[in-house]
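Enquirer: Could you look at this predicted model? Sequence included:
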Amino acid sequence: MSHVYLSRQLTPPAMVAARELGPPLVVHDDPDTPPSRDQLLRGAQGATALITLLTDRVDAELLDAAGPGLRIVANCAVGFDNIDVDAARTRGVVVTNTPGVLDEATADCAFALLLATARRLVEADRFVRSGREWIWGPQSFVGLDVSGGATLGIVGLGRIGMAVARRAAAFGMRIRATGSRATGDEARGYGVEAVELPRLLAESDVVSLHCPLTPDTHHLIGGPELAAMKPTAILINTARGPVVDEAALVTALEAGVIAAAGLDVYEDEPRLHPGLRALDNAVLLPHIGSAGRATRDAMGLLAVDNVRVVLAGEPPRTPVPTREETA
């Protein structure tokens, strides 16, 4: 019997909507742990729709396990590097994601990481909690002045990058950005200057990554790029972990090639390079960029709505872009 397979429980409002879909709903029974590969393959068998998360690898094997009745893979994430989109399209399967609804929450997280690293807030918090005696001093935990002239470089000025630019403009930051939208009217309204990556790296006090993970952006930031940054610069990554060569980043942070990093994503998530945890100049989050309550509700509801309309024979709300549109 055909069904909709959901690889993890979503938030309560999204689960209500999912249970209202026409076909029966089969849900992976552990709300906290992704399904194993075998569990994912078994759950997909005979499904008309898959609602997946970024932790699920959707490839030809999984699509074939679902069978010819599969009509849509609805990824509950804006990124879709976990899905072989070409394999899906070859089989006539629609692939959707959840863009737009998580822009503000992720931008909030990126800017929070920016402030936390620039002002050394987490390092200072750990110091106070250690119980060591302290007294105010003019050189204690001195960091970067963000307001009034620090330069932010945004790599990949898409929806989320633009939301970060809006926050940076409110702080009086100078903004450099890469990407086709960096020359648009909205970007100019925030004072964005479109530049190529080498200039962005050389001039920025903070570099924030907001590009999708593609073959072209894998290890976009490696040893040479880190060396091209200011020794006082900060790297922020709320995009995808493999955009950064994590081993090179650890080496750069240990050696003082750059001053600090704020990370919400990792190259081999949820595993971290063993050197990261020991670094006082790294602020580390467990991929919570979209973890606002209303945002997570909206992501789940959009994924479910994509399934609903496709199964009803209508066009998807948010189909993933083609390679040409992503470039």
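Expert: Arrived safely, thanks for sending. Numbers count the residues shown, from 1 in each chain.
Enquirer: Only C-alpha atoms from now on, for both contacts and neighbour counts.
Expert: Fine.
Enquirer: Next up, the contacts around the closest residue in space to Arg240 that isn't next to it in sequence.
Expert: Distances taken as Cα to Cα, 6 or more residues apart in numbering put Val265 closest to Arg240, at 5.7 Å, once the chain neighbours are dropped. By Cα atoms under 8 Å, 6 or more residues apart in numbering, the contact set of Val265 is Asn237, Thr238, Ala239, Arg240, Gly241, Leu285, Pro286, His287.
Enquirer: A further structure is provided below for comparison with the first:
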Amino acid sequence: MRASSTAASDLPSLVMLNAGRINFDGKLDFSPLEKLANITQYDTTSEEQIIERVQGHDIVLNKEMPIPSHIVNSFPPSVKLISELGTGYNNISTSSCTSKSISVNSLPTYATSAMSQQVITSILALSSSLHTQIISLTKNDRTYMSQCHLGPLPHSEVSSKTLGLIGGLGTIGTSVTKTAQSMGMNVISTSSSKPVGHSTDIGVEVVDVERLFKESDYVSIHCPLNKDTEGMVGKRLIEMMKPTAFLINTSRGPILNSEDLIDCLKRGVIAGAALDVYGEGSAPPPALEEGSGLWGMEKVILTPHIGWQRLETRQRIVDMTAEGIVRWREEGKGNVC
């Protein structure tokens, strides 16, 4: 689907390859971008259509769709900026962009509040077995209502519990920390930049990953996906957790080994998990195929990558992208930022 805004000869040309990814409800206001560029929008774009659709455009807007080197290398000379409508740009071949003097930017802080809220929501839902109770009622099983108690289901306060953040000293981790502390939780974190034993100005102790998994009642993943973190959370670390502990992933799917998690959940190694991210790309990984793996497992809360999808968060994508284009034009072109 294609839609064009007003055209002005003195404005750069901008194409949104998959605007439907952020404007799926038609509620976003694109006027901040319309003031800066002549816009062509596509709801969706396949990899085979990318080269055709960027022709003649100065700026390319993309949400999470892979743009590998062979695609970038075929971009026309007109393209000077790729703006990724998300927190990172590991889906884009930045080395190829550099060689073609194409700037790349992203929005690392647009979803700070939303993602923080997603983590806290997961903690509260897991602490009260909310998911299991809802499943029971949807099956017309009123056991928990008729007996007026939850039996063996986990149901506890979060105050005095320990929350462990994997790589949690960034903006989202800091936001999660402040809310968790306001509920009386103790927060610890790993860090790639701070030494073990360091204490941040908001009272988060930096610990090694083994201690974090052993001591935490809730472990939440907050690190970026790269060669060092892919598959990092697997059986070795999960088996260090308390049998009453929960694992939360709202960061990137491949950081967590899904098959190891399934095995540990089936063996009762941990009490449960909440996942908002899975494999990279649009197709779900085998662990999420209907009838197998995590699908239907009552110990697991599965959500379809909803952390960033709040209306205010998506509007912030548009607003911050416009601000980024202004900075790019003012600061010069040709660098990956």
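Expert: Perfect, thanks for sending it. Owing to the predicted nature of the structure, the values given are computational and were not obtained by experimental measurement.
Enquirer: sorry, back to before: please tell me which one of the contacts of Val265 of structure 1 counts the most neighbours.
Expert: Ala239 (28 neighbours; other Cα atoms under 10 Å).
Enquirer: Please convert the contacts of Val265 of structure 1 to a markdown table, extending it with distance to Val146 of structure 1 and secondary structure.
Expert: A markdown table is the format used below for the contacts of Val265 of structure 1 (distance: Cα to Cα, whole Å; DSSP: H, G, I helix; E, B strand; the rest coil):
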| residue | distance to Val146 of structure 1 | secondary structure |
| --- | --- | --- |
| Asn237 | 17 | strand |
| Thr238 | 19 | coil |
| Ala239 | 21 | coil |
| Arg240 | 24 | coil |
| Gly241 | 25 | helix |
| Leu285 | 21 | coil |
| Pro286 | 24 | coil |
| His287 | 24 | coil |
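Enquirer: Relative to Val283 of structure 1, how far out is the residue nearest to Arg240 of structure 1?
Expert: Note on Val265 of structure 1: its distance to Val283 of structure 1, by Cα to Cα, to the nearest Å, is 11 Å.
Enquirer: Based on its surroundings, how many neighbours for the counterpart of Gly43 of structure 1 in structure 2?
Expert: Matched across to structure 2, Gly43 of structure 1 falls on Arg53, judged by TM-score structural alignment. When neighbours are defined as other Cα under 10 Å, Arg53 of structure 2 has 18 of them.
Enquirer: Would you map the strands across structure 2?
Expert: Secondary structure of structure 2 (DSSP state E): strands at 2-4, 13-16, 38-42, 59-62, 81-84, 103-105, 162-166, 186-189, 205-206, 218-221, 246-249, 272-275, 300-302.
Enquirer: Relative to Gly293 of structure 2, which of those strands is closest?
Expert: strand 300-302 (10.7 Å; Cα to Cα).
Enquirer: The closest one aligns to what range in structure 1?
Expert: The alignment of strand 300-302 of structure 2 onto structure 1 (TM-score structural alignment) covers residues 282-284.
Enquirer: The matching stretch vs structure 2 - mean distance after superposition?
Expert: Stretch 282-284 of structure 1, aligned to structure 2 and superposed, deviates on average by 0.4 Å (mean Cα distance after the TM-score superposition for structure 1).
Enquirer: contact partners of that stretch?
Expert: Leu113, Ala116, Thr117, Val122, Leu253, Ala260, Ala261, Gly262, Leu263, Asp264, Leu276, Arg277.
Enquirer: go with 10 Å
Expert: 113-114, 116-117, 120-123, 234-236, 250, 253, 259-266, 272, 276-277 (Cα atoms under 10 Å, 6 or more residues apart in numbering).
Enquirer: Run a quick neighbour tally on the closest residue to Arg159 of structure 1 other than its chain neighbours.
Expert: Counting by Cα to Cα, 6+ apart, Asp103 is the residue found nearest to Arg159 of structure 1 once chain neighbours are left out, at 6.3 Å. By the other Cα under 10 Å criterion, the neighbourhood of Asp103 of structure 1 contains 20 residues.
Enquirer: Roughly how far does the counterpart of Asp103 of structure 1 in structure 2 sit from Gly86 of structure 2?
Expert: Mapped onto structure 2 by TM-score structural alignment, Asp103 of structure 1 lines up with Thr112. Distance of Thr112 of structure 2 to Gly86 of structure 2, computed by Cα to Cα: 11 Å.
Enquirer: swap in His155 of structure 2?
Expert: 35 Å.
Enquirer: More neighbours: which of these two?
Expert: Neighbours were counted for His155 of structure 2 and for Gly86 using other Cα under 10 Å; Gly86 has more, 20 against 15.
Enquirer: And that one? What does it align with in structure 1?
Expert: Aligned partner of Gly86 of structure 2 by TM-score structural alignment: Ala77.
Enquirer: do the same with Ser95 of structure 2
Expert: That one, Ser95 of structure 2, aligns with Asp86 by TM-score structural alignment.
Enquirer: show me the contacts for that match.
Expert: By Cα under 10 Å, 6+ apart, the residues touching Asp86 of structure 1 are Asp59, Ala60, Gly92, Val93, Val95, Thr322, Arg323.
Enquirer: For the stretch 1-150 of structure 1, just list every one of the helices.
Expert: Listed in chain order, the helices found in the stretch 1-150 of structure 1 under DSSP state H, counting those that start in this stretch are 12-19, 37-44, 60-66, 85-90, 103-118, 121-129.
Enquirer: What span of structure 2 is the last one aligned with?
Expert: By that I understand helix 121-129 of structure 1. Going by TM-score structural alignment: helix 121-129 of structure 1 matches residues 130-138.
Enquirer: ok, now the third one?
Expert: Here helix 60-66 of structure 1 aligns to structure 2 at residues 69-75, judged by TM-score structural alignment.
Enquirer: mind checking what Ala180 of structure 2 lines up with in structure 1?
Expert: In structure 1, Ala180 of structure 2 lands on Ala168 (TM-score structural alignment).
Enquirer: Tell me, how many residues neighbour its match?
Expert: Quick note: Ala168 of structure 1 (other Cα under 10 Å) scores 22 neighbours.
Enquirer: That one reaches Ile175, doesn't it?
Expert: Yes: at 7.4 Å, Ala168 of structure 1 and Ile175 qualify as touching, with contact defined as Cα atoms under 10 Å.
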